[in-house]
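Chemist: pasting the sequence and the predicted model now:
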Amino acid sequence: MLAVLSGGGTAGHINPALALAEELTARGWEVRFAGTPEGVEARLVPAAGVPFTAFEASGFDRAHLLSLPRGVAKIAASTAKARKWFREIEPDVVVGFGGYVSIPVARAAEKAGIPVVLHEQNSVAGMANRYLAKKAEAVCLTYEHARAGLPEGASVRLTGNPVRRQVVEADRASGRALFGLGEDDFMLLVFGGSLGARHINQAVVAMKDDLLARPHLHVVHITGPKELDAVREALALTPDEERRWHVMGYQDRMGETMAAADAIVSRAGATSLAEISALAIPAVLVPFPYATEDHQTTNARSYVEAGCAFMVPDAELETESFAQAVSLLIDDEAVREAQRDAARAQKTTEAAAMLADVVEAAAQPVARAVQ
């Protein structure tokens, strides 16, 4: 059996696709990936050992009307290219994870009679998934809230957001060894996503004296590459303080780093939240307020309401609300244990298998007409 996965634009589309690729490969499937030549997928997918084929696709800017016909022309050309490709490889199913590139790939599948499954990572469905949902065999959601943005008649399944095995199976002891942590040390992990989060950095820096007053506390602070120098300057750590406040611009061993954490401060992007949930890490979530339709706040809300984390609006980072939430998470083991139990109840570690089940069901012998 052969599955073609497609998505692009952000790692939030690609990581769950790679998690599904791992699950399908373990079940004996062959997997290929269709993405854009310039997107992060062009780097991440081959690095994961999944064969990659590039297709041009782009959206349009309403402020620049000429971008619309150019975008449409790219999608039309890529649809034709995908149909030709499908005649060569004969996939059994196509799975779209969002991003403009999934449109021509899914449209080509529809025209060839190949079943299409969609996966939506966020609480607000993206444009590509909304467009493709009506004809899809199934639309798999992370959050029930995303159903509201789909067309009537869409076949919806709630599967959660798949997380890659390198995160789910990450070793806590190896992660703690990275930072020289002992069993009695407490690790607070701070990060704002791949590009960092200036406002979170500033708020955590402001808590420096309070945090370091706890003798067994270590802060692992991933600032984002562009923020590293500014954070180092603002912290002005002494050599003794540097042993407990680990500052870095980027961390390529995030699975182990997260597994080592006792608590976390993070944005609420789909991938970050899924990984926090899969590892059951007590958290203070600070949704990025300028995400499309404020979807990070919606992402976080149901998770927080289930008792898995605290949420502090970005606008309150400079108030006592943020400092109190972080301090409570550090100082109260009962609060952390309650959050861990609630996170485990979300069963995020099962999301890849649940999505793979839907994909396999959709791909059962279907009369295809690959033309």
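Modeler: Thanks, I have it.

Chemist: please make it C-alpha for all contacts and neighbour counts, starting now.
Modeler: Will do.

Chemist: what comes up buried for the top helix by length along the chain?
Modeler: In the chain, ranked by residue count with DSSP state H as the criterion, the top helix is helix 67-89. By 16 or more other Cα atoms under 10 Å, the buried positions in helix 67-89 come out as 71, 72, 74, 75, 76, 78, 79, 81, 82, 83, 86.

Chemist: does residue 157 sit in a helix or strand, and which one?
Modeler: strand 156-158 (DSSP states H and E).

Chemist: meant to ask about residue 188, not that
Modeler: Per DSSP H and E, residue 188 falls inside strand 186-191.

Chemist: quick one: list the elements packing against that strand.
Modeler: Contact here means 3 or more Cα pairs under 8 Å, 6 or more residues apart in numbering; DSSP states H and E; on that basis strand 186-191 packs against strand 217-222, strand 263-266.

Chemist: so can I have CSV of those showing distance to residue 112?
Modeler: Converted to CSV, these look like this (distance: least, Cα to Cα, whole Å):
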stretch, distance to residue 112
strand 217-222, 46
strand 263-266, 43
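
Chemist: dump those to TSV, plus distance to residue 44 and mean neighbour count.
Modeler: Formatted as TSV, the helices and strands packed on strand 186-191 follow (distance: least, Cα to Cα, whole Å; neighbours: other Cα atoms under 10 Å):
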stretch	distance to residue 44	mean neighbour count
strand 217-222	20	23
strand 263-266	22	24
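
Chemist: before we go on, here's another structure to hold up against the first:
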Amino acid sequence: MSKKTIVFTGGGSAGHVTPNIAIINELNKNDWEIKYIGSKKGIEKELIKKLEIPYFGISSGKLRRYIDIENVIDLFRVIKGCVDARRVLKKLNPNLLFSKGGFVSVPVIIAASSLKIPIFIHESDMTPGLANKISQRFATKIFTSFEEARNHFPKSKTTVIGSPIRKELLNGSKEQGIEFLNFNSFKPIITIMGGSLGAKKINETVRNSLNELTKNYQIVHLCGKGNIDGSLLGRQSYAQFEYVHEELADIIAASSMIITRGGSNAIFEFLALNKPMLIIPLTKNQSRGDQILNAKSFEEKGFAMMLEEENLTDNSLLNALETLTRNREMFITTMKKSNQSKALDVLITEINKIK
């Protein structure tokens, strides 16, 4: 029996790529040929190349909700992206296109629709981004992380499943994490991550508070590309990295708590791992406000605490961590009842139904 072909798309940030990677890692390679279409220079290219999957770069423009002269230029980039994507898809002739959103996905989805290729999309946030708002009309099936997101899509083709979790994250070793970090097993470990690009305000506040933080905790600081502070290298109870790949599962396994942005994929992963979170979402000045909605939803369900960046100070950070530590077991008990880690299995089953 000949293999079926699946093409993945999605990019612009790690959040639009890691769920695709989770699915790719679980697909049976004897049944599926796997390809990826992304932008020519986006983070998705770097992440997918590590998997040694054929990657096709296309032209992509940014989608903006406001008036800007760049919109005109980017419209032509999107049109060129449609032409690029259609040429690639005609050659690959896939059985299915799976999209995780981001600007680059729109021309790929439009091209796939014109070629009558079935299209699955997954929306991570409570409200859809502009890419998925445009893409929904072309989709065969739509999957969402949040129940609340269902209201923004056609009910007949939308299913709420949660967010696909990378299976390798579930198999981390606490002992190997502690050894890798050169930490001890006595003081609790907090992992701080501000996304693939880091987070300036979070980074500054953490470093300003280090003297107090390291009295009670050991700190793993994933500070983003170009954000290592040389003056803090070798500091006791503090380990900083731009980004970690293979060691992440072990680091999370060793962590008692997480400080994170409000990106849906990340917070669903920590939920599946029962790691109490302090969520510091991107502000409305930095985003469309989706992370704030995600964080509020998790706080209301008892999975996390939220601290808005506008209220982030050395004191508010320390106070929030003290409260999180005090109520840690309560958060873990609530998280264990959530049963929100089945999304990956659902998606694999749905993908395998494709003829």
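Modeler: Nice, I can see it. These numbers were taken from a predicted model, which means no experiment stands behind them.

Chemist: quick revisit: quick one: average offset of the strand holding residue 157 of structure 1 versus structure 2, please.
Modeler: Compared with structure 2 after the fit, strand 156-158 of structure 1 shows a mean deviation of 1.0 Å (mean Cα distance after the TM-score superposition for structure 1).

Chemist: for that strand, grab the matching residue range in structure 2.
Modeler: The alignment of strand 156-158 of structure 1 onto structure 2 (TM-score structural alignment) spans residues 158-160.

Chemist: do the same with stretch 88-106 of structure 1
Modeler: Taking TM-score structural alignment, stretch 88-106 of structure 1 hits residues 91-109 over in structure 2.

Chemist: show me where the stretch 101-250 of structure 1 has its helices.
Modeler: For the stretch 101-250 of structure 1, the helices defined by DSSP state H, counting those that start in this stretch cover 102-112, 127-132, 165-168, 172-178, 198-206, 208-212, 228-235, 239-242.

Chemist: mind putting those into JSON lines with mean neighbour count and distance to residue 330 of structure 1?
Modeler: Output for these, formatted as JSON lines (neighbours: other Cα atoms under 10 Å; distance: least, Cα to Cα, whole Å):
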{"stretch": "helix 102-112", "mean neighbour count": "24", "distance to residue 330 of structure 1": "42"}
{"stretch": "helix 127-132", "mean neighbour count": "20", "distance to residue 330 of structure 1": "39"}
{"stretch": "helix 165-168", "mean neighbour count": "18", "distance to residue 330 of structure 1": "23"}
{"stretch": "helix 172-178", "mean neighbour count": "16", "distance to residue 330 of structure 1": "17"}
{"stretch": "helix 198-206", "mean neighbour count": "18", "distance to residue 330 of structure 1": "13"}
{"stretch": "helix 208-212", "mean neighbour count": "14", "distance to residue 330 of structure 1": "9"}
{"stretch": "helix 228-235", "mean neighbour count": "16", "distance to residue 330 of structure 1": "20"}
{"stretch": "helix 239-242", "mean neighbour count": "11", "distance to residue 330 of structure 1": "18"}
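
Chemist: among the ones you listed, which is nearest residue 296 of structure 1?
Modeler: Residue 296 of structure 1 lies closest to helix 198-206 among those, at 14.9 Å (Cα to Cα).

Chemist: re earlier: closest to residue 257 of structure 1 out of the helices and strands packed on strand 186-191 of structure 1?
Modeler: strand 217-222 (8.6 Å).

Chemist: quick one, that closest one and helix 198-206 angle?
Modeler: Orientation check (axes from the mean of the first three to the mean of the last three Cα atoms, to 10 degrees): strand 217-222 of structure 1 against helix 198-206 gives 160 degrees.

Chemist: tell me what angle strand 217-222 of structure 1 forms with strand 186-191.
Modeler: Calculated by the same axes, to 10 degrees, strand 217-222 of structure 1 forms an angle of 20 degrees with strand 186-191.

Chemist: between strand 217-222 of structure 1 and helix 228-235, how many degrees?
Modeler: 150 degrees.

Chemist: which strands and helices sit next to strand 217-222 of structure 1?
Modeler: If contacts are counted by 3+ Cα pairs under 8 Å, 6+ apart, strand 217-222 of structure 1 sits against strand 186-191, strand 245-248.

Chemist: for the corresponding residue of structure 1 for residue 25 of structure 2, give me its contacts.
Modeler: Counting by TM-score structural alignment, residue 25 of structure 2 lines up with residue 22 in structure 1. Each residue near residue 22 of structure 1 by Cα atoms under 8 Å, 6 or more residues apart in numbering is listed here: 164, 165.
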